[in-house]
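# Got a predicted structure plus its sequence, pasted below:
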Amino acid sequence: MSQPNAAPASAPPTPPSPPPPLEGGKLVLATIAVALATFMNVLDTSIANVAIPTISGNLGVSVDEGTWVITVFAAANAVSIPLTGWLTQRIGQVKLFVGAILAFVVASWLCGIAPTLPILLLARIFQGAVAGPLIPLSQAILLGSYPKEKSSTALALWAMTATVGPIAGPALGGWITDSYSWSWIFYINIPVGIFAAGVTWMIYRTRESPIRKLPIDVVGLALLITWVASLQVMLDKGKDLDWFSSPVIVILGVTALISFAFFLVWELTEENPIVDLRLFQQRNFLGGTIAISVAYGVFFGNLVLLPQWMQEYLNYRSVDAGLVTAPLGVFAVLLAPVMGRVLPRSDARVIATLAFVGFAIVFYMRSKYVIEIDTWHLVLPTLLQGIPMALFFVPLTSIILSGQPPNKIPAAAGLSNFARVFCGAVGTSIAGNEWNNRTVLHHARLTEQASINNPLFNQQMDATQTLLHLNPLSAHALFDFTVNTQAAMMGLNDIFFVSAIIFILIIPLIWITRPSKGGGGPDAAGAH
């Protein structure tokens, strides 16, 4: 008869209650520290873009080899992000976050002192790997620091720093490279990281998350590294090796496909997977993650192409090309805090839709660029793009994390950020390859009649020589330069136009999600 009384003893232990929200000056200081760690990480995804020619020259390698400085960071970062959920449960989110910041500082110092390209690449791999937990943990820590009703404000503050990083990167990197040395684009992380780690530990060391000793999924981790690395190298080197006419590219493609298939099967059947793919069973996580990943891939790919085009074909200095992209942050920063107030009273799906429509309008405006364009018409779409940027991260992040239990937020944030960062790297490679392909196509069309057997072409060359007082060789060189510039412009316009179409086509992904309770804030935000 006493058997029912024994039931409570066998019930699973109740998880400890999360610590209460922070208040006052402590909350402000904590937000600044966490935001700086996020900014430091995101900044390094783009700060080296405009410095690649200088780095390559100083280290005695080609520009193509120098681009691996960007590629290896992105690949290592993408692989390590999904480990956040597992590492958090093994180490604790506060210890992991602070440790990742300090490791990032050490990696930045190693990048700055690197005397050769191989050493720099190893340091960048280390830097990208330790940076993985920073973004998802910064989201989780901020959500746990604010009251549930202020979760949208927390996400808005996080989005402000995540948005400004890629925007400030090219401008800051160009200025530092031109004014000082490329090493300083890495050294600037040292004081920022030390401050962020010290303040974070001081405030959060008594707010550590519960720790569980879970076994590591070695097979899943190995498969993840294999397919991500194979696919990224294939995309980066495909153009140089003439794609699938090269046995190397074929091997990389087959390796990526097979390892990805095994990765899916293994992770869906493993008891403690390194990546919890079961999160995609939730409609909000599925739709929100795919939408934000594809959108970020298109956005970041264009963000890399624009300054590259300005430097190569408009003769802009690296710092000037970076400054043209800087106005993107004006509206993004000004409107981000407003989103924290508007989102709880709105449907996050409507706001995200407006963001995608805004992106489509901006890219359509850019598709009308001409080679004689002035700086103002370059800056205007960039300035306006800050509006959809402000409407982009917060509602989609809110949709993705909506309904997640407290212990799943780090894993969900980690997996969604992995997909976003990886799509950013893939989008950059695809955008660069497609720009090259469209440029070649337009060049062929523009030169169809450019033959010495065409009397009209010869007549035009004679007129050019007479008008500009050029010899035949100079006249043909001028013609070739003009055609190359025009073909590149037309190819870039094609990329911009297709980007606008993609943003419209992915809007339905937003609407397969369910509206979040409380107008868009995560139900489990902060886990209170």
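Right, received. Where do you want to start?
# all contacts plus neighbour counts: C-alpha atoms, from now on.
Will do.
# Now the element after the helix or strand where Gly25 lies, going C-ward?
Using DSSP states H and E, Gly25 falls within helix 24-43. Moving toward the C-terminus from helix 24-43, the first helix or strand encountered (DSSP H and E) is helix 52-59.
# List of residues touching that next one?
Residues outside helix 52-59 that contact it (CA atoms under 8 Å, 6 or more residues apart in numbering): Ser62, Val63, Glu65, Gly66, Thr67, Val69, Pro115, Thr116, Leu117, Thr177, Trp182.
# Alongside the first one, take a look at this:
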Amino acid sequence: MLEQNSLVEYGARRVIITITAVFCALLEIIDTTIVNVALNDMKGSLGATLNEVSWVVTAYAIANVIIVPMTSWLSQQFGRTNYFAASVILFTVSSFLCGNSSTMSELIIFRFLQGLGGGALLVTSQTIITEIYPVEKRPMAQAIYTLGIIVGPTLGPPLGGYIIDHYSWPLIFYINIPVGIIATLLTLMYVKSPKYAEKRKASEVDWLGIGLLMATVGSLQYVLEKGQEEDWFSNTGIVVLTVTAILGGFFFIWRELVFKYPVVELRVLKNTNLRIGVILSFIMGFGLYGSTFVVPLYTQSILGWTAFQSGMLMVPSTLVVAFMMPIVGQMIQKGVSQKGLIALGLFIFFLYCFFTHGIMTPATGGDNFFWVLMLRGLGLGFLAVPVSVMSLSTLKGQQIGQGAAFSGMMRQLGGSFGVAMISTYISRQNMKHRSDLVSKLNIYDPNVQNRLQALKAGMIAKGKAPNIAEKTALQMIDGSISVQSTILSYMDVFIGIGIMFLITVPLVIIFVKRSKNKVSLADAGGH
């Protein structure tokens, strides 16, 4: 225990290390969403198609999910400080190269490298922050870390929108450089590395496990990112990669269970709290990224808002999460049941989805969203820290690093599943709702005829010829059907996410065990 306590920091050192780690995690998460609003500008300046430019997002996400499960093992191989500093340097240099790219191929390659550096920052930041706080203050440490995880996806779009409106897209990458340089220097000066077991010899390294892991999660992430665009299983590439992901996953699990020094220690999933925590991380990723994806889509496509306006709509909700984090951290430290807090958070998030479903109309304004988004912030506030603490609360020693890596990977995959499934669902439901609405639209119905005549008369009054006026009136009715069917699809999404959160409540109440020991999250990198 003495060795673990030697990593605990006090005073200014602890503040500096905390700020460094939080900023690194925040940079990584912001970079996941900030480019979304810049894709149009990149497309124009690099002469790319929409399909090509979307690889800027996909390459980053694939690199992320490949590296996250390997972070604990890589920390042991190279030492925590060295690995963290190298990840920050790779992220920073790649950011510069992304901003300097003159072709789409260059941008995609550098974005992949940026994702490899960035994915490592997430889990290692969580480990470092947890270690430098004494055991009794660790829930507060989790609150500080989780704040970055929740705030990041929300800050990306408004920050990106502001930069695109006032400057040009390379600045989205260049703003990482000063923070990266400072973070590297502070890491090398202040972050300590725990004592690890001896490094593995080359013959003991699980090369096959690493290859299978990369093939499995890389293929899975590609299928999730590109499935809808490529029309899912009617595309040969998607079929091949789906089979690769399934077979790769099967052989990866087999390899990790039989190899003496596995790159990912799957046996840690025998722990019930971690298993539940991993499922909850997936559901949280699904709900967080899914709702962050739908609300801007709705405000921009239906209400005609700019990226900056729709991004700013999410900020008050994020401030509520920021306000809640330390309060929830204190509650856990004082012995309030994590199980109860998680169940409450899930139920509040369900209410957010339920009320959002109720307010969606073509005329809904920003004011209508304010209070429901406050509920979202409240729900995430009650969820995020207790899930983090509960997942790792009954683990010991190096298991904790593996647990943190699993949670991180599942949150990322949950977000990817969420966005992929929601975008597919929206396009399918859109067609279904459209055909339902059109079938109810009888041209001989007096109400329909009156509406058509009124629109036609309006067009004629503006000087249009009668035949043009009639055609325009029919187009306007068709447009209003499209808007209605899209809104109905978004409403279905919110009800679906809400029900998923609601049915998770009894799962938490029945299966989560109360930790008898004080939550000790020391040395999550493992030793």
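Noted; the coordinates are in hand. Every value quoted in this text rests on a predicted model; they were computed, and no experiment measured them.
# list the contacts for His230 of the second structure?
If you look again at residue 230 of the second structure, you'll see it is Glu, not His. For Glu230 of the second structure, the contacting residues are Ile238, by CA under 8 Å, 6+ apart.
# now, which of the contacts of helix 52-59 of the first structure sits nearest Val298 of the first structure?
Using CA to CA, Thr67 comes nearest to Val298 of the first structure of the contacts of helix 52-59 of the first structure, at 19.2 Å.
# nearest spatial neighbour of the equivalent of that closest one over in the second structure, skipping sequence neighbours?
For Thr67 of the first structure, the aligned position in the second structure is Ser54, judged by TM-score structural alignment. Spatially, and ignoring its direct neighbours in sequence, Ser54 of the second structure is nearest to Leu39 (7.2 Å; CA to CA, 6 or more residues apart in numbering).
# Quick check: Met284 of the second structure touching Gln412?
No - when contacts are counted by CA atoms under 8 Å, Met284 of the second structure is not listed as touching Gln412 (9.7 Å).
# and the two most separated of the contacts of helix 52-59 of the first structure?
Spatially, the most separated pair among those is Glu65 and Thr177, at 18.5 Å (CA to CA).
# More neighbours: these two, which one.
Taking neighbours as other CA atoms under 10 Å, Glu65 of the first structure and Thr177 compare with Thr177 leading, 22 against 12.
# So the counterpart of that one in the second structure: helix, strand or coil?
In the second structure, Thr177 of the first structure lines up with Ile164, judged by TM-score structural alignment. Taken by DSSP: H, G, I helix; E, B strand; the rest coil, the conformation at Ile164 of the second structure corresponds to helix.
# quick one: Ile164 of the second structure and Gly156 of the second structure, what's the gap?
Look at Ile164 of the second structure and Gly156 of the second structure: by CA to CA, to the nearest Å, they are 12 Å apart.
# Distance check, the aligned partner of the residue nearest to Ser54 of the second structure in the first structure against Trp86 of the first structure.
Aligned counterpart of Leu39 of the second structure in the first structure: Ile52 (TM-score structural alignment). The spacing between Ile52 of the first structure and Trp86 of the first structure, counted by CA to CA, is 35 Å.
# how about the nearest residue to the aligned partner of Lys148 of the first structure in the second structure, chain neighbours excluded?
Mapped onto the second structure by TM-score structural alignment, Lys148 of the first structure lines up with Val135. Distances taken as CA to CA, 6+ apart put Ser520 closest to Val135 of the second structure, at 5.5 Å, once the chain neighbours are dropped.
# Same question for Val304 of the first structure.
Of all residues not flanking Val304 of the first structure in the chain, Thr428 sits nearest, at 6.9 Å (CA to CA, 6+ apart).
# give the contact list for that neighbour.
Thr428 of the first structure is in contact with Gly297, Val298, Phe300, Gly301, Asn302, Val304, counting by CA under 8 Å, 6+ apart.
# need the helices for the stretch 51-200 of the first structure, in chain order.
Counting by DSSP state H, counting those that start in this stretch, the segments of the stretch 51-200 of the first structure that form helices are 52-59, 63-66, 68-80, 84-91, 93-113, 117-131, 134-145, 151-179, 184-187, 189-204.
# Include distance to Leu268 of the first structure when you put those helices into JSON lines, please.
Written out in JSON lines, the entries for the helices of the stretch 51-200 of the first structure read as follows (distance: least, CA to CA, whole Å):
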{"stretch": "helix 52-59", "distance to Leu268 of the first structure": "40"}
{"stretch": "helix 63-66", "distance to Leu268 of the first structure": "37"}
{"stretch": "helix 68-80", "distance to Leu268 of the first structure": "18"}
{"stretch": "helix 84-91", "distance to Leu268 of the first structure": "15"}
{"stretch": "helix 93-113", "distance to Leu268 of the first structure": "25"}
{"stretch": "helix 117-131", "distance to Leu268 of the first structure": "24"}
{"stretch": "helix 134-145", "distance to Leu268 of the first structure": "22"}
{"stretch": "helix 151-179", "distance to Leu268 of the first structure": "30"}
{"stretch": "helix 184-187", "distance to Leu268 of the first structure": "39"}
{"stretch": "helix 189-204", "distance to Leu268 of the first structure": "34"}
